[in-house]
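Undergrad: A predicted structure for the sequence below; I have some questions about it.
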Amino acid sequence: MAGSKITKDVFGTLPDGRNVERIVLRGEGGFEARIITHGAVIQALIAPDAKGGYDDVVLGHDAFAGYLAERKFLGATVGRYANRIARGQFSLDGETVQLPVNNGPNALHGGLDGFDRKLWAIAGIEEGAEPAVTLTYTSPHGEENYPGRLDVRLTYRVTGPAELSLMMEARTDRPTIVNLTNHSFFNLEGATSGTSILDHRLTVAAEHFLAIDPTAIPLPEPPRAVAGTPFDFRNPHAVGERIRENDRQLQSGRGYDHTYCLGRDGKLALAARLEAPRSGRIMELFTNQPGIQVYSGNYLDGTISGKGGKLIRQSDAMCLEPHIWPDAPNRPDFPSPRLDPGQVYRHHTVYRFAVRAP
């Protein structure tokens, strides 16, 4: 359709013959968000730079075969539980739930076959000033041993000239836990630029973070103050400025791989700001979630290739993942991930792009 802000095509095919579709949402200029139905993945995010150009700023693959071959969560929607649950175990109403463990001794990002590996259905496409696509997935009771059927509804919407909004809702038929996020890997110089994110300047609107053990489970202590530590991003710092300091927490995470503690009032607010020095791109991330995981790409090891055939290596990109805190089902002092029948889980995140003023 001439002038349409949405297009749809087939991006690939699953081994069972089902098609994986790609939906392109367009904003102003060359801004685009390309979404695929496998894993509800942000396959590409085309954002402006300070010189008037546009480039893709998220890691991923040019063809579907790359997503099918390797599970690296590139741009994916992860669930039922984003981040880690210690020993894959928690108690709910007096019953012990044992999840599959898939990250050392812990359960990570929904287990062995999480939402990032599912084919989501297209429930609706909206044209107009704010083009959008809504995807749905129903996780049956007992999937990955999680209790309760979970009906998930996710909407990607272009809500500004260069702004992508992500809204997720979930409902259940019996008590369960839920914690969803998007796992995009950002490099604001460009996904195929070959540059590190260590010189990106990061700001995080948090005064506390969760210290972790060597398996990335929060320690049995209250959140730590960022003041006086390499984790203080209340004012902008280059990601790599302090990443090699002799700090026990940097050792535990092999860099930054920590949850920052945000407000708990459920309102959309600025959580993080990332700026690339050469392109002048700026991304502001707003969320209603109580935490944001800052991950500096420490485990990217060059074993897979991404867009343009380039190997994906350590610090080629970073993640900013809004969600409930890790291991919260085992920590009554943390924000609760519990969802009961009749309640609605709501996650709202906005990625707003701008450029540095000349």
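TA: Structure's in. What do you need?

Undergrad: use CA for all of it now, contacts and neighbours both
TA: Fine.

Undergrad: Sticking with Leu45, tell me its helix or strand.
TA: strand 41-48 (DSSP states H and E).

Undergrad: which residues touch the helix or strand just after that strand?
TA: Per DSSP H and E, strand 41-48 leads on to strand 54-56 as the next helix or strand towards the C-terminus. The contact list for strand 54-56, computed with Cα atoms under 8 Å, 6 or more residues apart in numbering, reads Gly30, Phe31, Ala44, Leu45, Ile46, Ala47, Pro48, Asp49, Gly190, Ala191.

Undergrad: Put this next to the first one:
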Amino acid sequence: MTLSTLSSAATLTSQPYGTTKNGQKVDLYTMTNKHGVSVSFISYGGVITQILTPDAKGKKDNIVLGFDNLHGYEVTDTEAGFHFGALIGRYANRIGGGKFTLDGKTYQLEKNNGPNTLHSAGLGYDKRVWQVTPLSQQGETVKASLKLTSPDGDQGFPGQLQVEVIYSLSDNNEFQIEYKAMTDQPTVVSLTNHSYFNLAGAKNSPYGVLDHILQVNANQILTTDANSLPTGEIASVKDTPFDFNQPKAISRDIRHNNTQLGYGFGYDQTWVLNPSKNKLNLAAKVIDPKSKRTLEVSTTEPSIQVYTANHLPGNIVGSEGVLYRQADAIALETQQYPDSPNQPKFPSTRLNPGDTYHSVTVFKFGVNP
């Protein structure tokens, strides 16, 4: 297949993207709906390389940070460790001390974030070539399945894990990520996607995302220590910089003299989502006041990590030669609580044989009048 022109229905097309250092072929897939909104991803890491959406005047721009070629993701991002657009597993976010105990046995993981493990460290799912199968190539919704087998002992985790992630784009401008996993022995699982969004366009503005308006459906956050690891305490956001129940500019409180903000060099917290009777819970909404693009995130997960790209060093050259700097983007990672395997009061992330891990997150694109 080759990339095709826009049709009256949503389409899924593909083309070669390159070859990894160890000789694995990588393909690029593009889903386009009838409104011209498109999501592109590659089989390497399930990386979302581009999302094109129109602004209020109909001008389309890419709203995610990334690279122009496979080398950027395989080499540059591996060295930098920022997981641009990628699928994260076996366990998203941090695990304290790089270890956990399950059924009386302690499992040691690689430490890559001070004393802790972050995003499963070294050779995570973002550094694997996934098996991609189109499920629907034309219609009101197009879908593709991404599959990966994670062997027993992979990254230090027990159990062989069979993972399937389904990407879909609808004519309602909804990009859905559905995660499924099954294991042959007890393990822990938390999967997410690590896209960096800038609704002004990835070519950027002088303000990065600091002028974006953010709303988060959460009355509580997980407090962290100096290494951004949850302490086990759940704190109210009331009268703190973390209260986004009413929409406000990210810039308003990001320089507030707050210990938690200091630890993260900006926003890098887990918000505990308010309970919902709906299967999909509205987690966050972002608005760019200039382009008037909007992004709504809904999920079945109990929390969302909001990260304002505080650690981008300013020397990473991304797509179209853009230099990525601190606060140039916002990551919205729906997930289980970080360090749950070591925190008995947190929701369990245990997966047993015969059970299926299942999670859904929807990103809905739009514009304000």
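TA: In hand now; what should we look at? None of these values were measured; they are calculated from a predicted model.

Undergrad: Assuming the best superposition, what's their TM-score?
TA: Overlay of the two chains. TM-score (TM-score structural alignment, normalised by the length of structure 1): 0.97; 356 aligned residues with a Cα RMSD of 1.3 Å.

Undergrad: The strand holding Leu45 of structure 1 - contacts with which helices or strands?
TA: Strand 41-48 of structure 1 sits against strand 32-36, strand 54-56, strand 76-78, strand 345-355, with contacts defined as 3 or more Cα pairs under 8 Å, 6 or more residues apart in numbering; DSSP states H and E.

Undergrad: let's see 10 Å
TA: Contacts defined by 3 or more Cα pairs under 10 Å, 6 or more residues apart in numbering; DSSP states H and E place strand 41-48 of structure 1 against strand 19-26, strand 32-36, strand 54-56, helix 64-69, strand 76-78, strand 181-183, strand 281-287, strand 345-355.

Undergrad: The ones you listed: which one's closest to Pro223 of structure 1?
TA: Closest of those to Pro223 of structure 1 is strand 281-287, at 19.7 Å (criterion: Cα to Cα).

Undergrad: For the next helix-or-strand element following the closest one, give me the average deviation versus structure 2.
TA: Following strand 281-287 of structure 1 in sequence order, the next helix or strand is strand 291-295 (DSSP H and E). Here the mean offset of strand 291-295 of structure 1 against structure 2 after fitting is 0.3 Å, by mean Cα distance after the TM-score superposition for structure 1.

Undergrad: Would you check the span in structure 2 matched by strand 291-295 of structure 1?
TA: Mapping strand 291-295 of structure 1 onto structure 2 (TM-score structural alignment) gives residues 303-307.

Undergrad: So what's the gap between that stretch and the chain middle?
TA: Offset of stretch 303-307 of structure 2 from its chain centre (Cα atoms, centre = their mean, to the nearest Å): 9 Å.

Undergrad: Equivalent analysis for stretch 13-23 of structure 2, please.
TA: The answer for stretch 13-23 of structure 2 is 22 Å, by Cα atoms, centre = their mean.

Undergrad: buried sites along that stretch?
TA: Thr13, Ser14, Tyr17, Gly18, Thr20 (16 or more other Cα atoms under 10 Å).

Undergrad: what does stretch 18-38 of structure 2 give?
TA: 18, 20, 26-38.

Undergrad: same question, stretch 114-123 of structure 2
TA: Applying 16+ other Cα under 10 Å to stretch 114-123 of structure 2 flags Asn116, Thr117, Leu118, His119, Ser120, Ala121, Gly122 as buried.

Undergrad: what's the answer for stretch 238-256 of structure 1, then?
TA: So stretch 238-256 of structure 1, judged by 16+ other Cα under 10 Å, has buried residues Ala238, Val239, Gly240, Arg242, Ile243, Gln249, Leu250, Ser252, Gly253, Arg254, Gly255, Tyr256.

Undergrad: Having no further points to raise, I will conclude here.
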